[in-house]
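>>> Provided below for reference: sequence and predicted model.
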Amino acid sequence: MGEVVKDEYQTDYVAGQDNVNPLGLDLHAPVSLITAIVVVLFVVGTLMFPAGAKELLDGAKWAIIAKFDWFFLLSANIFVLFSLALIFLPVGKIRLGGQDATPEFSRASWFSMLFAAGMGIGLMFWAVAEPVAYYTGWYETPLGAEAFSEEGARMAMGATMYHWGLHPWAIYAVVALSLAFFAYNKGLPLTIRSAFFPLLKDRVWGWPGHIIDILAAVATIFGLATSLGFGAQQAASGLDFLFGISGGLNVQMAIITGVTFAALISVVRGLDGGVKILSNINMVLAALLLFFIIFAGPTMAIIQNLWVTSSTYVTKMIPLSNPFGREDEAWFHGWTVFYWAWWISWSPFVGMFIARVSKGRTVREFVTAVLLIPTVITVVWMSSFGGAALEQIQAGVGTLAANGLTDVSLAMFEMLQNISFVGLTSAVGVLLVLVFFVTSSDSGSLVVDSITAGGKTDSPTAQRVFWVVMEGAIAAALIFGGGDDALGALQATAISAGLPFTAILLVMCWGLMKGLNHERQLLIAEGKL
């Protein structure tokens, strides 16, 4: 027997012990009340002054991006190195939930859920639009590469992959692993504040923890409502482009209503009967569309592009990650720093959802699945969709070649026009977009519900339904009352929240490492590791 090691993470606090029960709901009073007040005040103020709110908040967003660009980039690099180290360190053997814990979901379903929640919807739009934007010089070019050149094509694919590869998934991995470890191994509530127990101890159950959870809840609600609002506009544009259905306000409202209703049914059915099934459908449809593009599109160009994308990504990662002395500052701020702030602002939502479905996995298995596997799949996805689009432009074929990038939401459909069975593939694309939106709304509602319930995961069904409806109502109200200006203001607020959350994530890394090392000592002392 080894030396007895005291567990420093014991607490008398129980998830939900501070909750109140108005109207049959189970809410953590300070977090729920303040979150609701902040959201209502923001929505009302934005609807009253949409243009002014967008101008003010956009100014704050771009000021943060310009002043703290170095902070976002260096922090993101730290998250990547930290996550990769966890794969090889001895703490990688620790299992979430205890050494005898077993996974709740199959590997296929688990991966489908984390991938769909993480960035599935983004890949549908940006896999074509982003490399085309870089290659054609639509909005500056990365590292000063010349538009329409061979080097420009390589940089277009490598820079796109950089934004969707290791860095965003490392951000999600830090949050998800911290929450899963402290919830399943230390018995703390499944909420953001629990990751700060090593620093704050029992003070985390007071106002310091309330503030952390309020920030997380507000960022999640704003991020989801923004995505739902812009997504409705994009889906409506796609329907107009493909089928001649007017993409006006009525169609956008119908899309939001349909997505919200489907998410409501899914959330009532729970993780097994809702999100898991939707995520599996997503992955099957996405795989079918991907294989069709590879074999019906420019197959050899796509295969060659796999090497171009992956090699450029690896060789240009350090220059792209350097925040100092950049010659491409406009591109750097408008794309990379913007992306990093957006991923970080989404990390409470995606991280908590991934934690929710990852009990029973070892740290090594968890980080490998969350960090490396999505990066490999994204290389294939980007090389296929983006590579096919660049091949068409270089060959002078299709709308993208003739007109360039005119509408981000239509880029994928314009690429599909030049491949066989365009009607079928475009319909699958629209269906994928809608199902991805339903999955995001559903999983996001579960996360907001857990945060506002003080870390409980078994709150009343009516409570989860409330958050689904609220997200749809916020998006619909902003589109109806303020249009792009209101949604832009909401997005600017969500991105600005990335700054404080970057500092929060850095503290999470320290707390997680401290907790994992302590857990390893306990397991060695008990003869379990």
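Cool, the structure landed.
>>> For the rest of this, base every contact and every neighbour count on C-alpha atoms.
Fine.
>>> can you give me how far the strand or helix carrying Asn280 is from the chain middle?
Using DSSP states H and E, Asn280 sits within helix 276-296. Remark: helix 276-296 is offset 19 Å from the chain centroid, using C-alpha atoms, centre = their mean, to the nearest Å.
>>> this is the comparison structure:
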Amino acid sequence: MTERAKPAVEVGSRYDNVDYQIGQDNVQIAGFDIHNPVFGISAVLILIFVIGTLLAPEAANGMLLDARNWAIAHFDWLFMAGGNLFVIFCLALIFLPVGKIRIGGESAKPEFSTMSWFAMLFAAGMGIGLMFWSVAEPVAYYTDWYGTPLGVQALTPEGKSLALGATMFHWGLHPWAMYGIVGLSLAFFAYNKGLPLTVRSAFYPILGSRTWGPIGDAIDIVAVLATIFGLATSLGLGAQQAASGLAYLGIVENGIGTQIALIAFITSIAIFSVVRGLEGGVKLLSNINMIIAFILLGAVIALGSITGFFSNLLELFGSYIKNIGPLSNWVGREDESWFHGWTVFYWAWWISWSPFVGMFIARVSKGRTVREFMLAVLVVPTIVCGVWVTAFGGNAIDEIQAGTGALAQGLTEVPLAMFQMMESMPMTSFISFLAIVLVMVFFVTSSDSGSLVIDGITAGGKEDVPVAQRVFWATLEGLIAAALLYGGGSEALKALQAGAVTAGLPFAVILILMCISLYKGLADDARRLKYTKARA
């Protein structure tokens, strides 16, 4: 292993002479190109967690749920204030002069078309979650399944409006701002300053040479753990939803065997995609994702009420704008159980996902200006999420109001909610099967993009790592999900999810510091460009 080099500049100055080389701390073992100690410590901690959870799933679930509940109860103010800060910061970057800075330098060109770029952003960031919650969440709020937002009365016109608006609040500007901060930070410091494409690099303006020491190692390790736990949780939950849908159509029985078979199938396709790389794998699947998603979206709108869709769309965005202030507040809330159980939980979950989604966004965004980046990451997905929630959730609430379909009897199983909504539509079998296919393809894109991210972090920021290393992490995600489902069932998955959410607490602080670091870097670059142009 080579000796660690120290950057040649001090904190807060320019980065032109930083001599830290990407991957210089790496060691080559059995065809792997691994960063020491991030790879080793991350792998050991993952192994300890999985073994401990399998040996005592209920105890592990109880312990991690307690940790999650403690973090949510005592630091709700941090999650909420941080989420508001992130939105304001990202919107400010769109209008400030630093918005003209181009990722990768003035001469950099985008590597992907705008549509492929949008497709990859959405597939990695939100796609699978919307499949799971776009019906269940607004229905839960409307029917008072687990409390109602702002204490509104359930099963009323006001309840419907706030159910749509609160769902949009959880899938709109706030989560995408979290992704945007991480994505822009990593892209800027990697492609404009030549630092390794890892989470630690975003803190160079604050930490200086300490970025490459134990503090930086700890930041990257937390990022790896949050990413793989979040992906494995989503893979397990997605397998449960797909299996529920197949059973609902009478194709197979919904059991552990079916769920594990689906995980194996999804993981095998993800491995194939990861081997093909970003261009031939993730980009291709993301484009396929979007095509299927728009077909499904169009079918649900056309087969439901088109006038009802547009009415619900206006109601959703109107309620979102009207209630974004009250929903963003954390002081004196009367709906505390709902607020903690949904909003704070979501913010912790999105923050824990931000290293994965942010780094993936960074990898595909070279050549875009800061302004283009923030508009694409913040505004476009928010609009798409709003249209999707309107089509699925709005239609489900309309069915409840009309007293038609299984959802009119109440929300029973969250994985079945989407299929129960489709039951009242023409061509039920076709659109339900299309939804199952979309769930699985979304999971493949999440898995392979997540594997590429973990590869990069555990390889010290390298973007071209050995194929065997990519396969290792993609396989590990599937094995974790399958092992926990088989050995501990839903309790083990809940423990995994609780662990990922708890990791959101330290990362909330990391994101706040990242805002400071990013602005320092952008302002430094803006001053340098202004000086250079003045001298020209």
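Good, I have the coordinates. Owing to the predicted nature of the structure, the values given are computational and were not obtained by experimental measurement.
>>> In the second structure, what range does the helix holding Asn280 of the first structure match?
The aligned range for helix 276-296 of the first structure in the second structure is 283-303, by TM-score structural alignment.
>>> how much does that stretch stray from the first structure?
Stretch 283-303 of the second structure, aligned to the first structure and superposed, deviates on average by 1.0 Å (mean C-alpha distance after the TM-score superposition for the first structure).
>>> Show me which residues of that stretch are buried.
283-290, 292-293, 296-297, 299-301 (16 or more other C-alpha atoms under 10 Å).
>>> go on, stretch 414-430 of the second structure?
Neighbour-count burial for stretch 414-430 of the second structure [16+ other C-alpha under 10 Å]: 414-425, 428.
>>> Switch those residues over to TSV; also include distance to Gln21 of the second structure and secondary structure.
Output for those, formatted as TSV (distance: C-alpha to C-alpha, whole Å; DSSP: H, G, I helix; E, B strand; the rest coil):
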residue	distance to Gln21 of the second structure	secondary structure
Val414	48	helix
Pro415	47	helix
Leu416	50	helix
Ala417	50	helix
Met418	49	helix
Phe419	51	helix
Gln420	54	helix
Met421	54	helix
Met422	54	helix
Glu423	57	coil
Ser424	59	coil
Met425	58	coil
Thr428	56	helix
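>>> Pick the one among those closest to Ser449 of the second structure.
Pro415 (23.9 Å; C-alpha to C-alpha).
>>> What residue in the first structure is paired with that closest one?
Under TM-score structural alignment, Pro415 of the second structure pairs with Ser409 in the first structure.
>>> Quick check: the gap between the closest residue to its match other than its chain neighbours and Gly248 of the first structure.
Distances taken as C-alpha to C-alpha, 6 or more residues apart in numbering place Gln234 nearest to Ser409 of the first structure, at 5.1 Å, with adjacent residues excluded. Distance of Gln234 of the first structure to Gly248 of the first structure, given as C-alpha to C-alpha, to the nearest Å: 11 Å.
>>> For those two, indicate the residue with more neighbours.
Gln234 (21 against 12; other C-alpha atoms under 10 Å).
>>> what ranges do the helices span in the stretch 1-150 of the first structure?
Secondary structure of the stretch 1-150 of the first structure (DSSP state H, counting those that start in this stretch): helices at 29-48, 50-67, 69-88, 107-118, 120-135, 150-164.
>>> Now tabulate those helices in TSV and tack on distance to Phe222 of the first structure.
TSV is the format used below for the helices of the stretch 1-150 of the first structure (distance: least, C-alpha to C-alpha, whole Å):
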stretch	distance to Phe222 of the first structure
helix 29-48	8
helix 50-67	13
helix 69-88	20
helix 107-118	16
helix 120-135	17
helix 150-164	21
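>>> okay if I get the ones you listed as JSON lines plus distance to Ser450 of the first structure and mean neighbour count?
Shown next, in JSON lines, are these (distance: least, C-alpha to C-alpha, whole Å; neighbours: other C-alpha atoms under 10 Å):
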{"stretch": "helix 29-48", "distance to Ser450 of the first structure": "11", "mean neighbour count": "17"}
{"stretch": "helix 50-67", "distance to Ser450 of the first structure": "28", "mean neighbour count": "18"}
{"stretch": "helix 69-88", "distance to Ser450 of the first structure": "25", "mean neighbour count": "18"}
{"stretch": "helix 107-118", "distance to Ser450 of the first structure": "16", "mean neighbour count": "22"}
{"stretch": "helix 120-135", "distance to Ser450 of the first structure": "23", "mean neighbour count": "24"}
{"stretch": "helix 150-164", "distance to Ser450 of the first structure": "28", "mean neighbour count": "24"}
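>>> sorry, back to before: how about the buried residues of stretch 414-430 of the second structure in CSV, adding distance to Gly216 of the second structure?
CSV is the format used below for those (distance: C-alpha to C-alpha, whole Å):
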residue, distance to Gly216 of the second structure
Val414, 39
Pro415, 39
Leu416, 42
Ala417, 43
Met418, 42
Phe419, 45
Gln420, 47
Met421, 47
Met422, 48
Glu423, 51
Ser424, 53
Met425, 53
Thr428, 51
